[in-house]
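Undergrad: okay, structure incoming, though there's no sequence with it:
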């Protein structure tokens, strides 16, 4: 397996704009490691601050955002609404913390509730300013690297190879990397890495951050829970699992997520967190979503999602020149079509919003991420996409 290791200088207060990274162009197999790169700002450097919500403007069918849109069930809506009557009191995270801990078989001190997964990345970056060699495995969600650079870190990128299905080879991660960040399943590739491969990255003296924001969307035959999740692993040194409740339950506007890890490590992150960072309604949502009924509902939703994803994959497979990255395992599919620069704009003209790929390190304008939707929406989208490609 191949991958490329490249360096990026930090960005943030007192720093110049982020220099070039020398990232491998999309579709070009990486050829090996490269050292840190310095120099002038590169106009081709991916915009780490670009996210799918920017694509989903009013009037377009939204295939750019991975948040599930469905009516909120009563068991979730009722406690959130009830919490609005208690806003005069400061938030008390203890009940929600205990509920989340029980869900994952951990003591409460191994849970830190956050205002969404994004805040978790910021806390990690700020608390671990002493990290000497942080490495981010790409392509993946850009906020972990953005948070590190904003905190003054010099980040190295390990670019996984599209020719190899963006699969992780643990041996590609430098042995002396003391902070490693990776997503599982990974946004935007939808690749689900084996838990054993991720566990192989853990070692004393290293903090291993695994972003499991989409873990509850995954399913595997014969597996009762979330396949390849490390959320319940307490034996791996330095492991921090980042979780989000905003995707499956449509709570992006409420901002609720949490970190799982060693108590001493989470205490360092908590020291970087503002007081009362998570609102009372968000805490109510966290408690409700940790219940056994909620977990069972997640599994049912994941099963329906898998069927809808299979339908999308089958329809995409019938389009000329379109290929998918690996075997999609989450709520989105990453596609590549050579010469597709401008395809996103033509889809917008026809009323469809998809996520551009060139803002993810390691990808380019030939890559697009498509959210999984119901079969009727998928069929309508494929019809438009086919017409554009034929033209």
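TA: Good, I have the coordinates. Computed from a predicted structure; not experimentally measured. Numbers count the residues shown, from 1 in each chain.
Undergrad: alpha carbons only for contacts and neighbour counts from here, please
TA: Fine.
Undergrad: for this protein, which helix is longest?
TA: In the chain, assigned by DSSP state H, the helix with the most residues is helix 292-317.
Undergrad: how close does residue 367 get to residue 355?
TA: For residue 367, the distance to residue 355 equals 9 Å [C-alpha to C-alpha, to the nearest Å].
Undergrad: who's more crowded, these two?
TA: Under the criterion of other C-alpha atoms under 10 Å, the comparison of residue 367 against residue 355 puts residue 367 first, with 31 against 27.
Undergrad: surely the more buried one is in contact with residue 343?
TA: No. With contact defined as C-alpha atoms under 8 Å, residue 367 does not count as touching residue 343 (9.7 Å).
Undergrad: tell me which element residue 346 falls in.
TA: helix 343-349 (DSSP states H and E).
Undergrad: which positions within that helix qualify as buried?
TA: The neighbour-count check on helix 343-349 (16 or more other C-alpha atoms under 10 Å) flags 343, 344, 346, 347, 348 as buried.
Undergrad: against residue 386, how distant is the last one?
TA: Relative to residue 386, residue 348 is positioned 14 Å away (C-alpha to C-alpha).
Undergrad: neighbours around residue 143, how many?
TA: 19.
Undergrad: does it touch residue 118 like I think?
TA: Yes. Using C-alpha under 8 Å, residue 143 is in contact with residue 118, at 6.6 Å.
Undergrad: now do residue 6 against residue 382, distance only.
TA: 37 Å.
Undergrad: which of those two has more neighbours?
TA: residue 6 (22 against 17).
Undergrad: so that one is in which element?
TA: Using DSSP H and E, residue 6 falls in strand 3-8.
Undergrad: which elements pack onto that strand?
TA: strand 155-160 (3 or more C-alpha pairs under 8 Å, 6 or more residues apart in numbering; DSSP states H and E).
Undergrad: now the angle from the strand it packs on to strand 3-8?
TA: 160 degrees (axes from the mean of the first three to the mean of the last three C-alpha atoms, to 10 degrees).
Undergrad: which strands and helices sit next to strand 155-160?
TA: Partner elements for strand 155-160 (3+ C-alpha pairs under 8 Å, 6+ apart): strand 3-8, strand 134-138, helix 143-150.
Undergrad: pick the most deeply packed of those.
TA: Mean neighbour count, computed with mean count of other C-alpha atoms under 10 Å, is highest for strand 134-138 among the helices and strands packed on strand 155-160, reaching a mean of 27.
Undergrad: that one packs against which elements?
TA: With contacts taken as 3+ C-alpha pairs under 8 Å, 6+ apart, strand 134-138 sits against strand 155-160, strand 179-183.
Undergrad: before we go on, here's another structure to hold up against the first:
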């Protein structure tokens, strides 16, 4: 999508928030109906049936009737798509939309094309029941049939037009690059480049810790707690903006420079799960230490470096040119001789081959293996481990 910053007036902000409340109410009502439906009632109501029920609800409720019918119908469309994705197995079960977290609505049809350009930097869009709202022209506006208005946790409004950009064409040089993702080094390229995703500075991290301690002492529902939460959300939004900006620039640069981009096929949702509790067999009802705090720190590091977002944007911009490689043992295999052993990894940052003595940065060595497409099951590069006490076996004849 092509997203732009929206600048509504205070009166328009109140009207936009009212539209968000109505869209969220309709969505949650459809979710409640779907969750409580039982097999003895027949087929689950689809979008057409729920749209008919929405018409009856608008006739009975002055609050719903005062809002835009397009916004409320598109909320039902969003729920129908969420249910379809859930049954297809591509997404999780639909969840409730919460105030302050899921603020937004969608506009389709001819109203989505009512855009007037004021000058080189500003334009206005006609939002139903709100009026003309101005937005910043940071790039040319695409020809789209729908747009979505959203509000983030720190109160910034955005408008996103549903127009998928064309993929970046390949340079045609035939170059292949391997990308190894890490926590200390966000992305190590097989060309020798070490890229780091920017996050919060030391002063901002100290400020965040101070605000979190202050939040723990605030009384729930107080104005001070609301202000502290807004300050914390502002710091988290700043880190997210920096991460997204780095991902966009890095993915664009890689898509323009290389024909084939190889990355590790990592299952990030499974990698960032919390560890399971370990029951103590000697004390029923008690649990053993499972290093959950260390695992939580690792999970934060993985998510803060944008592992999944980087590959997702690469697949969007370099469609058909991103190859996934099996990740196992890529950090223990020598990129020169192919010897694979745990002792090759001297430390977290240093790789030293026990066979040929090759010494390099561990992330760069793994990136070279990924660029070569070396899978774990490659027999000539990763021989099976045999016990040194085993006697030599005679070769069997064919």
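TA: That came through fine. On a predicted model such as this, the values are computed, not experimentally measured, just so you know.
Undergrad: give me the TM-score for this pair.
TA: The TM-score (TM-score structural alignment, normalised by the length of structure 1) is 0.24; 150 aligned residues with a C-alpha RMSD of 6.8 Å.
Undergrad: format the helices and strands packed on strand 134-138 of structure 1 as CSV; extra columns: mean neighbour count.
TA: Output for those, formatted as CSV (neighbours: other C-alpha atoms under 10 Å):
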stretch, mean neighbour count
strand 155-160, 27
strand 179-183, 24
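Undergrad: residue 242 of structure 1 is nearest to which of the ones you listed?
TA: Of all these, strand 179-183 sits nearest to residue 242 of structure 1, with 9.1 Å by C-alpha to C-alpha.
Undergrad: which SSE is immediately downstream of the closest one?
TA: Assignment by DSSP H and E places the next element after strand 179-183 of structure 1 at helix 195-199.
Undergrad: buried sites along that following helix?
TA: 198, 199.
Undergrad: for whichever helix or strand comes after it, packing partners?
TA: Once helix 195-199 of structure 1 ends, the next helix or strand along the chain (criterion: DSSP H and E) is strand 207-211. Applying 3+ C-alpha pairs under 8 Å, 6+ apart, we find strand 207-211 of structure 1 packed against strand 179-183, strand 239-244.
Undergrad: between strand 179-183 and the longest one, find me the angle.
TA: Using the same axes, to 10 degrees, the interaxial angle of strand 239-244 of structure 1 with respect to strand 179-183 works out to 40 degrees.
Undergrad: in the stretch 1-150 of structure 2, which spans are strands?
TA: In the stretch 1-150 of structure 2, the strands defined using DSSP state E, counting those that start in this stretch lie at 2-7, 103-108, 115-117, 122-127, 131-136, 146-151.
Undergrad: in a markdown table: the ones you listed, plus mean neighbour count.
TA: A markdown table is the format used below for those (neighbours: other C-alpha under 10 Å):
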| stretch | mean neighbour count |
| --- | --- |
| strand 2-7 | 18 |
| strand 103-108 | 22 |
| strand 115-117 | 14 |
| strand 122-127 | 17 |
| strand 131-136 | 17 |
| strand 146-151 | 20 |
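Undergrad: and those strands as JSON lines, adding distance to residue 87 of structure 2?
TA: Below are the strands of the stretch 1-150 of structure 2 laid out as JSON lines (distance: least, C-alpha to C-alpha, whole Å):
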{"stretch": "strand 2-7", "distance to residue 87 of structure 2": "29"}
{"stretch": "strand 103-108", "distance to residue 87 of structure 2": "23"}
{"stretch": "strand 115-117", "distance to residue 87 of structure 2": "37"}
{"stretch": "strand 122-127", "distance to residue 87 of structure 2": "33"}
{"stretch": "strand 131-136", "distance to residue 87 of structure 2": "37"}
{"stretch": "strand 146-151", "distance to residue 87 of structure 2": "25"}
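Undergrad: ok, which of those strands comes nearest residue 237 of structure 2?
TA: strand 146-151 (12.1 Å).
Undergrad: what's the next secondary structure element after the closest one?
TA: Following strand 146-151 of structure 2 in sequence, per DSSP H and E, is strand 157-161.
Undergrad: which strands or helices does that next one pack on?
TA: When contacts are defined as 3+ C-alpha pairs under 8 Å, 6+ apart, strand 157-161 of structure 2 packs onto strand 2-7, strand 146-151.
Undergrad: compare those and give me the one nearest residue 246 of structure 2.
TA: strand 2-7 (16.5 Å).
Undergrad: strand 146-151 and the closest one, what's the angle between them?
TA: Using the same axes, to 10 degrees, strand 2-7 of structure 2 lies at 50 degrees relative to strand 146-151.
Undergrad: I'd say residue 96 of structure 1 and residue 280 touch.
TA: No. Look at residue 96 of structure 1 against residue 280 with C-alpha under 8 Å: they stay out of range, at 9.9 Å.
Undergrad: so where do the strands sit in the stretch 151-300 of structure 2?
TA: Using DSSP E, counting those that start in this stretch, strands in the stretch 151-300 of structure 2 cover 157-161, 176-181, 187-189, 194-195, 260-264, 278-279, 287-288.
Undergrad: generate a markdown table for the ones you listed, with distance to residue 208 of structure 2 and mean neighbour count as supplementary columns.
TA: Shown next, in a markdown table, are the strands of the stretch 151-300 of structure 2 (distance: least, C-alpha to C-alpha, whole Å; neighbours: other C-alpha atoms under 10 Å):
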| stretch | distance to residue 208 of structure 2 | mean neighbour count |
| --- | --- | --- |
| strand 157-161 | 24 | 21 |
| strand 176-181 | 26 | 24 |
| strand 187-189 | 26 | 25 |
| strand 194-195 | 25 | 16 |
| strand 260-264 | 33 | 23 |
| strand 278-279 | 32 | 12 |
| strand 287-288 | 31 | 12 |
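Undergrad: residue 123 of structure 2 is nearest to which of these?
TA: Of these, the one closest to residue 123 of structure 2 (C-alpha to C-alpha) turns out to be strand 157-161, at 11.8 Å.
Undergrad: that closest one vs strand 131-136, what angle?
TA: 90 degrees.
Undergrad: hmm, back to that, who wins for proximity to residue 231 of structure 2 among the helices and strands packed on strand 157-161 of structure 2?
TA: strand 146-151 (16.2 Å).
Undergrad: please name every helix or strand in contact with that closest one.
TA: strand 103-108, strand 157-161.
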